[in-house]
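Participant: build the 3D model from these lines:
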Amino acid sequence: MTTTVTTWYLEQTAATDLSPARPPGTGSGVQVARAGVPSPELSRFLYTAVGGDNAWIDRLGWSYAQWQAFLGRPGVETWVAYEAGTPAGYVEMANTPDGSVELTYFGLLPAFRGRGIGGHLLSVGVARAWDLAQRWPNLAPTRRVWLQTCSKDGPYALDNYRRRGFGVYKTLTTEEPEPVNPGPWAGAYEAPTSA
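Facilitator: Below is the predicted model:
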C-alpha cells in the first residue's frame, strides 16, 4: 500500500527574510539553548521523541558512531527549547562549504505543540543559522538557509515556515510506502490517551 507525499523545499536568501514569531508569554518558562557538547544520546532522544508520530525513520538505524560523526562536524548545531527545564523541541542545523545552512530537523514533542513554542523556536534557530559562521570562524558566512518539509509532518509545519519568511522554491510529489509510526521507542509507541 502506498501514500502520496508532497515535499516542499523552502529557503531564505537574506537574514532580513526572517520574520520572527513573538516569544511565548512571560512566565511560560520557555528558553532556547544550544547543546554545546555533541551528544548522540540527546540528539537521538530528540529525533525519536519529536519524529515518532511523524514517521521520521531515516536515522533510526544510525549507530552511535554515525551520530557522533555527524554531530561532531564543524557547523552542525542543535538548539533545544526547554519549558520549565523539560526538553520541548529542537532545531538541528548543518552547513555546507558554500555557505548554505540546512535546518535538517525541527519540531516539538507532542505535549508542547499548539502553544506558540514552535514559532519562537524556529525564529531562534533561523537567526542562529544566519550567524553560524560567528561561532565557527573557519566557515563561510551564511548566504542561504533552507529546509524541506512534507505532508507527513505536522499539519502546521508549512505555514509556520512561511510565516517565518521562508519561500517555496521546489515542490515534489511522490508515492511512498504507507508509513509505520514507530514512536519514540521503535515497536513500543502508544499514543497518549486523555483521561
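Participant: please make it C-alpha for all contacts and neighbour counts, starting now.
Facilitator: Will do.
Participant: contacting residues around stretch 74-89?
Facilitator: Residues from elsewhere that reach stretch 74-89 (CA atoms under 8 Å, 6 or more residues apart in numbering): 28-35, 43, 46, 50, 70-71, 90-95, 106-109, 111-112, 117-118, 121, 125, 132-133, 136, 139.
Participant: how far does that stretch sit from the chain's center?
Facilitator: 10 Å (CA atoms, centre = their mean, to the nearest Å).
Participant: first-to-last residue distance for that stretch?
Facilitator: Taking CA to CA, to the nearest Å, stretch 74-89 runs 22 Å from one end to the other.
Participant: now do stretch 51-71
Facilitator: Note: stretch 51-71 ends 18 Å apart using CA to CA.
Participant: buried residues, it. List them.
Facilitator: Using 16 or more other CA atoms under 10 Å as the test for burial, stretch 51-71 gives 51-57, 67-68, 71.
Participant: now tabulate those in a markdown table and tack on distance to Ala191.
Facilitator: Shown next, in a markdown table, are the buried residues of stretch 51-71 (distance: CA to CA, whole Å):
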| residue | distance to Ala191 |
| --- | --- |
| Gly51 | 13 |
| Gly52 | 10 |
| Asp53 | 8 |
| Asn54 | 12 |
| Ala55 | 14 |
| Trp56 | 16 |
| Ile57 | 17 |
| Trp67 | 27 |
| Gln68 | 30 |
| Leu71 | 30 |
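Participant: what about these, which are in strands?
Facilitator: Using DSSP state E, no member of the buried residues of stretch 51-71 sits in strands.
Participant: out of those residues, name the ones that lie in helices.
Facilitator: Among those, the members falling in helices (DSSP state H) are 51, 67-68, 71.
Participant: just give me the closest of those residues to Tyr189.
Facilitator: Distance to Tyr189 across these (CA to CA) is lowest for Gly51, with 11.7 Å.
Participant: verify the contact between the closest one and Val180 for me.
Facilitator: No - if you go by CA atoms under 8 Å, Gly51 and Val180 don't touch, sitting 11.7 Å apart.
Participant: for the longest helix seen in the chain, packing partners?
Facilitator: The single longest helix within the chain, with elements called by DSSP H, is helix 117-130. In terms of contacts (3 or more CA pairs under 8 Å, 6 or more residues apart in numbering; DSSP states H and E), helix 117-130 is packed against strand 30-34, strand 77-83, strand 86-95, strand 100-108, strand 144-150.
Participant: another for comparison:
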Amino acid sequence: MSTTVAVTTWSLEQTSPSDLSPAHVPDSGSGIRIVRAEVPSPEFSRFLYTAVGGDVTWTDRLEWTYARWREFLERPGVETWVAYEHGTPAGYIELEPQPGGTVEITYFGLIAAFRGRRIGGHLLSCGTARAWDLAERWPEREPTRRVWVHTCSKDGPHALANYRRRGFRLFDTRTEDEPDVPAPGPWPGAGV
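Facilitator: Okay, the predicted model is just below:
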C-alpha cells in the first residue's frame, strides 16, 4: 500500500523588472561566479538536476532520455546559469521562455553543501535579471512581461523566503496529496 503526503505548492511572479530586489553581490574574494552554460549538454544538465534535487525529491525528469534532455535544452531561449564557488558547481537556475512574454524559472536550487551561505540569493537575482532581458538575445521574441516560478513544501527550507526577498509575489497556493516517495539522492542508490 502506498502512502501519500500533503504537498503545498506556491506560485509566485514578478510583472516588472523593477519588482526585482537583488541580493547582496558576494565580494570578489568569495570565489562565487555565475556563468551561463552556453553549450546544451544533457549530461551536465542532468548532473545539476540530480545533484541539486536529489535530497528534495525532484523526480519528474529522472526518466527523461538523452534525446528528451537535448530537445528541451535546444529550445530557443532556454538558458541554464550555474553558480560556482572556486570552480565547483554549487547550484543552477534554468529559464524557459513561454508564449506571451512570460519566462518560467523551471528549476532553481543549490547542492546541499552550498545551501545557507548566501549563494542562492545572488544566483536567483542574476537569473531573474536575465529572465527580464531574454528578448535581448532572442530578438524574434517579444519582451518579457512576466517572470514566474513555483516552489513547494518539499523544496529547501529557504526557497520560498528567498523568492519573496527577491520581489516575487504569491499568486496561487495549492495543497495536494502526492505519493510519498523517498528522496532519490544524487545518483541511483545513493540515498540521502
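Participant: one step back: and the ones in helices among the buried residues of stretch 51-71 of the first structure, which two are the farthest apart?
Facilitator: Gly51 and Gln68, at 19.4 Å, using CA to CA across these.
Participant: relative to Thr171 of the first structure, which of the helices and strands packed on helix 117-130 of the first structure is closest?
Facilitator: The nearest among these, by CA to CA, is strand 144-150 at 9.4 Å.
Participant: what span of the second structure lines up against the next helix or strand after that closest one?
Facilitator: Moving toward the C-terminus from strand 144-150 of the first structure, the next helix or strand (DSSP states H and E) is helix 157-163. Aligned using TM-score structural alignment, helix 157-163 of the first structure spans residues 159-165 in the second structure.
Participant: what's around Val25 of the second structure, how many residues?
Facilitator: The local packing of Val25 of the second structure (other CA atoms under 10 Å) involves 15 other residues.
Participant: Leu170 of the second structure too?
Facilitator: Residues lying near Leu170 of the second structure (other CA under 10 Å) number 17.
Participant: ok, now which ones touch the residue most central in space within the second structure?
Facilitator: Relative to the mean C-alpha position of the second structure, the nearest C-alpha, by CA atoms, centre = their mean, is the one of Phe108, at 1.6 Å. Phe108 of the second structure makes contact with 91-94, 124, according to CA under 8 Å, 6+ apart.
Participant: among these, which one lies nearest to Pro188 of the second structure?
Facilitator: Ranked by distance to Pro188 of the second structure (CA to CA), the contacts of Phe108 of the second structure are led by Gly91 at 19.7 Å.
Participant: next, count neighbours for the closest one.
Facilitator: 27.
Participant: mind putting the helices and strands packed on helix 117-130 of the first structure into a markdown table with distance to Gln12 of the first structure?
Facilitator: A markdown table is the format used below for those (distance: least, CA to CA, whole Å):
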| stretch | distance to Gln12 of the first structure |
| --- | --- |
| strand 30-34 | 22 |
| strand 77-83 | 18 |
| strand 86-95 | 14 |
| strand 100-108 | 10 |
| strand 144-150 | 5 |
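Participant: mind checking which of those is nearest Tyr189 of the first structure?
Facilitator: That would be strand 100-108 among these, by CA to CA, at 16.8 Å.
Participant: what range does the closest one cover in the second structure?
Facilitator: Under TM-score structural alignment, the match for strand 100-108 of the first structure is residues 102-110.
Participant: what about that stretch, how far off from the first structure?
Facilitator: By mean CA distance after the TM-score superposition for the first structure, the fitted stretch 102-110 of the second structure averages 0.2 Å away from its aligned residues in the first structure.
Participant: what of stretch 125-132 of the second structure?
Facilitator: Mean for stretch 125-132 of the second structure is 0.2 Å (mean CA distance after the TM-score superposition for the first structure).
Participant: name the residues that touch that stretch?
Facilitator: Residues external to stretch 125-132 of the second structure that are found in contact with it (CA under 8 Å, 6+ apart): 17, 20-23, 34, 81, 93-95, 103, 105, 143-147, 166.
Participant: show me just the buried residues among those residues.
Facilitator: Applying 16+ other CA under 10 Å to the contacts of stretch 125-132 of the second structure flags 17, 20-23, 34, 81, 93-95, 103, 105, 143-144, 146-147, 166 as buried.
Participant: what separation do you get for the counterpart of Glu71 of the second structure in the first structure and Val76 of the first structure?
Facilitator: Here Glu71 of the second structure is matched to Ala69 in the first structure, going by TM-score structural alignment. In this view, Ala69 of the first structure and Val76 of the first structure are 10 Å apart by CA to CA.
Participant: cool, Leu121 of the first structure as well?
Facilitator: For Leu121 of the first structure relative to Val76 of the first structure (CA to CA), the value is 17 Å.
Participant: so these two - more neighbours on which side?
Facilitator: Set Leu121 of the first structure next to Val76 and count neighbours by other CA under 10 Å: Leu121 wins out with 30 against 21.
Participant: correct me, but that one touches Val91?
Facilitator: Yes - assessed by CA under 8 Å, Leu121 of the first structure is found in contact with Val91 at 7.4 Å.
Participant: shared neighbours of those two, anything?
Facilitator: With CA under 8 Å, 6+ apart, Leu121 of the first structure and Val91 have no common neighbours.
Participant: wait, Thr144 of the second structure touches Ala135, no?
Facilitator: Yes - here Thr144 of the second structure reaches Ala135: they are 6.8 Å apart, a contact under CA under 8 Å.
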